[in-house]
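>>> Need a 3D model of the sequence below.
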Amino acid sequence: MWREDKQFERWMEQANQPFTGWDFSYLVETGRMNSDCLRWSYGSMAMPLMQDAKSMLDMGTGGGELLSMLRPWPKFVCATEGYRPNLSVAKERLEPLGVTVLSVEDDDRLPFETGQFDLVLNKHESYSPREVRRVLTVGGYFLTQQPGGTDCFEINERLGVPLNSAFAKWKLDAAIRGVREYHFEVEKQSEQFLRQRFYDVGPLIYYLKAIPWQIPDFEVDKYREELYSIHLHIEQQGYFEVTQHRFYLLAKALA
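You can find the predicted model right below:
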């Protein structure tokens, strides 16, 4: 029983800390969680686009961790964040550097002028292709990397929670159809399924707190028995392996 497993209880206590920003180095750099390498680099694609742009929007900036490292920036840079706990973190990190950081909760209503940006970046953030096209100049670029609809489905299976039926259809083909409908030309794209491993149950809990859409009602106490089952699996196997679903597209705004 988990009540008699002191190590399991220690993992529970260590994982019971608030998650802010979008920084998994606490888990990755200690080797407690890792993933296979993607065939592409979001940062290596973003930086040349930034160098050719005069204005840029970073959608879903998290705590501004990635944006703060993607330098040099265009002359005018804005960032949005929809998750309230991250907003103050992003403002504190980015606003002293000259970035305008705004809260956005409705993908269909971005608080920007039509044609305001030469470049829109979006890593793992929801978006409306119509609204992205509206805020882009003709000839501007939209680069997005997305988690696909079957991302880490093994977690849902072990916790007994079905995947969101609407989100389950989210994949590269659907994203391409969406941007083409709003006058984009897709110049580059790729999709990949890769392994992600958790080497103790603590990082899994930390991860689920950071991505509440995976298990919308996730609470440690509610799923303690299922988490203990995964803990025992890790004790035997050495890790708990899931399948990441990732894709990206680079699209140019047409007239």
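>>> make it CA atoms for all contacts and neighbour counts henceforth
Will do.
>>> What helices and strands are in contact with the stretch of helix or strand residue 141 belongs to?
According to DSSP states H and E, residue 141 maps onto strand 136-147. Applying 3 or more C-alpha pairs under 8 Å, 6 or more residues apart in numbering; DSSP states H and E, one finds that strand 136-147 contacts helix 42-51, strand 117-123, strand 240-253.
>>> how about 6 Å then?
If contacts are counted by 3 or more C-alpha pairs under 6 Å, 6 or more residues apart in numbering; DSSP states H and E, strand 136-147 sits against strand 117-123, strand 240-253.
>>> Show me which parts of it are buried, residue by residue.
Using 16 or more other C-alpha atoms under 10 Å as the burial criterion, the residues of strand 136-147 that qualify are 136, 137, 138, 140, 141, 142, 143, 144, 145, 146, 147.
>>> Redo these as TSV? Include distance to residue 193.
Output for the buried residues of strand 136-147, formatted as TSV (distance: C-alpha to C-alpha, whole Å):
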residue	distance to residue 193
136	30
137	33
138	33
140	29
141	25
142	23
143	19
144	17
145	13
146	12
147	10
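>>> now for these, which pair is the farthest apart?
For those, the farthest-apart pair by C-alpha to C-alpha is 138 and 147; their separation is 27.3 Å.
>>> Centre of the chain to the strand holding residue 141, how far?
16 Å (C-alpha atoms, centre = their mean, to the nearest Å).
>>> Quick one: residues in contact with it.
Strand 136-147 is touched from outside by 115, 117-124, 245-255, with contacts defined as C-alpha atoms under 6 Å, 6 or more residues apart in numbering.
>>> Stretch 182-199 too?
Defining contact as C-alpha under 6 Å, 6+ apart, one finds that stretch 182-199 is touched by 32-36, 130, 239-254.
>>> Stretch 207-224 too?
Residues outside stretch 207-224 that contact it (C-alpha under 6 Å, 6+ apart): none.
>>> okay, how far is it across that stretch, tip to tip?
Counting by C-alpha to C-alpha, to the nearest Å, you get 15 Å between the two ends of stretch 207-224.
>>> buried set for that stretch?
For stretch 207-224, the buried set under the neighbour-count rule, 16+ other C-alpha under 10 Å, comprises 207, 208, 209, 210, 214, 215, 218, 220.
>>> same thing with stretch 234-249?
Buried residues in stretch 234-249 (16+ other C-alpha under 10 Å): 234, 239, 240, 241, 242, 243, 244, 245, 246, 247, 248, 249.
>>> and residue 118, what is it in contact with?
Residues near residue 118 by C-alpha under 6 Å, 6+ apart: 53, 55, 56, 136, 137, 140.
>>> In the chain, where's the longest helix?
In the chain, assigned by DSSP state H, the helix with the most residues is helix 224-237.
>>> how distant is that helix from the center of its chain?
For helix 224-237, the distance to the chain centre is 26 Å (C-alpha atoms, centre = their mean).
>>> and the direction of it versus that of strand 240-253, what angle?
Taking axes from the mean of the first three to the mean of the last three C-alpha atoms, to 10 degrees, helix 224-237 and strand 240-253 form an angle of 100 degrees between their directions.
>>> ok, residue 59 - contacts?
Residue 59 makes contact with 79, 80, 122 under the criterion C-alpha under 6 Å, 6+ apart.
>>> here's the other one to compare against:
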Amino acid sequence: MPDTHRTPAPAHRGTFDDLVAEGAAVPTAGWDFSWFEGRATEARPSWGYATAMAARLAGATAALDIQTGGGEVLDFALAHVEPKAPVLAVATEGWPPNVAKATALLRPRGVAVVAAPEDAPLPFADEAFDLVTSRHPVSPDWPEIARVLRPGGTYFAQHVGARSAVELVDHFLGPRPDEQSGAARLPERERAGAEAAGLEIVDLRSERLRMEFYDIAAVVHFLRKVVWMVPDFTVEKYEPQLRSLHERIEAEGPFVAHSTRHLFDARKPHPA
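So this is what the prediction gives:
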């Protein structure tokens, strides 16, 4: 979503039904969040992932971007690579609309986009890449990441952390046990998973960031786009929660939640 450093436009006005219909009609393919301009904001982590990713790509010879979405982040990073892009650049994506969008966006940059389910082994040979990246993977498959990395290679990624946007999710689902609210995404648990696969953690950072939703259309589109937040979300099923949240925003102003982000920098060690 747009950065909170930008000045938000006034909330869009309309009836509950009009706003819900608007949010339900916006296409959800890719990771372009420009539609949220003036309707929702989210603070950005201090490390600037896309720019930092560009610096890593400049030093790579063979790079793989996992779960690339519509390819927007990789496209930005490649556009800012200095002095040169990797000789080989590949991306994977599992959702067919995103595969098509990423292919159209990344093909002009020489990137091969491979359709690969998120829960399947990576369709590449052992030790094929010296850099693996990912922005917001659903669930990192540490053994597969370690397998396709060359010794000395790096996994550089930004993950969604535990209890991200929990205030919003709890409004729809109610308070949940830790395991259902993303405790598996706690940084120390992810560290343990990476280390169990044989990776060494070079850097691991975590930040909690403010989000604001200015109208119910933004909430509807967000939950349709980021499908793991409320996995069974439909406007019809959650109409009472949507209506009560609309009334709250109308009476009190923007709804505030908080996202959680981790920066992972891990290395595959050389054999002893």
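>>> Just give the TM-score of the two.
Overlay of the two chains. TM-score (TM-score structural alignment, normalised by the length of structure 1): 0.92; 249 aligned residues with a C-alpha RMSD of 1.7 Å.
>>> With distance to residue 168 of structure 1 as added columns, please give the contacts of residue 118 of structure 1 in a markdown table.
Supplementary listing: the contacts of residue 118 of structure 1 in a markdown table, determined by distance: C-alpha to C-alpha, whole Å:
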| residue | distance to residue 168 of structure 1 |
| --- | --- |
| 53 | 34 |
| 55 | 34 |
| 56 | 30 |
| 136 | 28 |
| 137 | 32 |
| 140 | 30 |
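>>> Identify, from those residues, the entry nearest to residue 75 of structure 1.
Closest approach between the contacts of residue 118 of structure 1 and residue 75 of structure 1, by C-alpha to C-alpha: residue 55, at 6.2 Å.
>>> wait, which of the helices and strands packed on strand 136-147 of structure 1 is closest to residue 153 of structure 1?
Of all those, strand 240-253 sits nearest to residue 153 of structure 1, with 7.0 Å by C-alpha to C-alpha.
>>> In structure 1, what residue corresponds to residue 44 of structure 2?
If you follow residue 44 of structure 2 across to structure 1 using TM-score structural alignment, you land on residue 37.
>>> Its match: neighbouring residues, count only.
11 (other C-alpha atoms under 10 Å).
>>> separation between it and residue 246 of structure 1?
Going from residue 37 of structure 1 to residue 246 of structure 1 by C-alpha to C-alpha gives 11 Å.
>>> rewinding a little: so the strand holding residue 141 of structure 1 matches what in structure 2?
The counterpart of strand 136-147 of structure 1 in structure 2, using TM-score structural alignment, spans residues 149-160.
>>> ditto for stretch 233-246 of structure 1
The counterpart of stretch 233-246 of structure 1 in structure 2, using TM-score structural alignment, spans residues 248-261.
>>> Nearest residue to the residue nearest the centre of structure 2 in space, please, no chain neighbours.
Closest residue to the average C-alpha location of structure 2: residue 136 at 3.0 Å, with C-alpha atoms, centre = their mean. What sits nearest to residue 136 of structure 2 in space, not counting adjacent residues and going by C-alpha to C-alpha, 6 or more residues apart in numbering, is residue 159, at 4.6 Å.
>>> ok, of the buried residues of strand 136-147 of structure 1, which one's closest to residue 165 of structure 1?
The closest of the buried residues of strand 136-147 of structure 1, once distances to residue 165 of structure 1 are taken by C-alpha to C-alpha, is residue 147, at 14.9 Å.
>>> roughly how far apart are that closest one and residue 21 of structure 1?
Distance of residue 147 of structure 1 to residue 21 of structure 1, given as C-alpha to C-alpha: 18 Å.
>>> And for residue 249 of structure 1?
Noted for residue 249 of structure 1: a distance of 24 Å to residue 21 of structure 1, by C-alpha to C-alpha.
>>> same question, residue 189 of structure 1
For residue 189 of structure 1, the distance to residue 21 of structure 1 - C-alpha to C-alpha - is 27 Å.
>>> Matching residue 110 of structure 2 against structure 1, which residue comes up?
Checking with TM-score structural alignment, residue 110 of structure 2 has residue 98 as its match.
>>> residue contacts, the spatially closest residue to its match that is not a sequence neighbour?
Of all residues not flanking residue 98 of structure 1 in the chain, residue 77 sits nearest, at 7.6 Å (C-alpha to C-alpha, 6+ apart). By C-alpha under 6 Å, 6+ apart, the residues touching residue 77 of structure 1 are 55, 56, 57, 99.
>>> for residue 195 of structure 2, helix, strand, or coil?
Following DSSP: H, G, I helix; E, B strand; the rest coil, the label given to residue 195 of structure 2 is helix.
>>> Neighbours of it, how many?
18.
>>> now residue 193 of structure 1
Neighbour count of residue 193 of structure 1, defined by other C-alpha under 10 Å: 16.
>>> what's the helix or strand for the residue mapped onto it from structure 2?
When structure 2 is aligned by TM-score structural alignment, residue 193 of structure 1 is paired with residue 208. Assigned by DSSP H and E, residue 208 of structure 2 falls within strand 200-213.
>>> Superposed on structure 1, what's the mean shift for that strand?
When structure 1 is overlaid, strand 200-213 of structure 2 sits 1.0 Å from its aligned residues on average, using mean C-alpha distance after the TM-score superposition for structure 1.
>>> Distance-wise, check residue 257 of structure 2 relative to residue 217 of structure 2.
For residue 257 of structure 2, the distance to residue 217 of structure 2 (C-alpha to C-alpha) stands at 16 Å.
>>> likewise residue 129 of structure 2?
Going from residue 129 of structure 2 to residue 217 of structure 2 by C-alpha to C-alpha gives 41 Å.
>>> Check residue 160 of structure 2 too.
Using C-alpha to C-alpha, residue 160 of structure 2 is found at 23 Å from residue 217 of structure 2.
>>> same thing with residue 105 of structure 2?
Per C-alpha to C-alpha, residue 105 of structure 2 is found 27 Å from residue 217 of structure 2.
>>> When the two are compared, which one has more neighbours?
Neighbours per residue, other C-alpha under 10 Å: of residue 105 of structure 2 and residue 217, the larger number sits with residue 217, 27 against 17.
>>> Residue in structure 1 paired with that one?
Counting by TM-score structural alignment, residue 217 of structure 2 lines up with residue 202 in structure 1.
>>> Following superposition onto structure 2, what is the mean distance for the helix or strand hosting its match?
For residue 202 of structure 1, the host element (DSSP H and E) is helix 201-210. For helix 201-210 of structure 1, the mean deviation from structure 2 after alignment is 0.7 Å (mean C-alpha distance after the TM-score superposition for structure 1).
>>> ok and that helix relative to strand 240-253, angle-wise?
Helix 201-210 of structure 1 runs at 30 degrees relative to strand 240-253, counting by the same axes, to 10 degrees.
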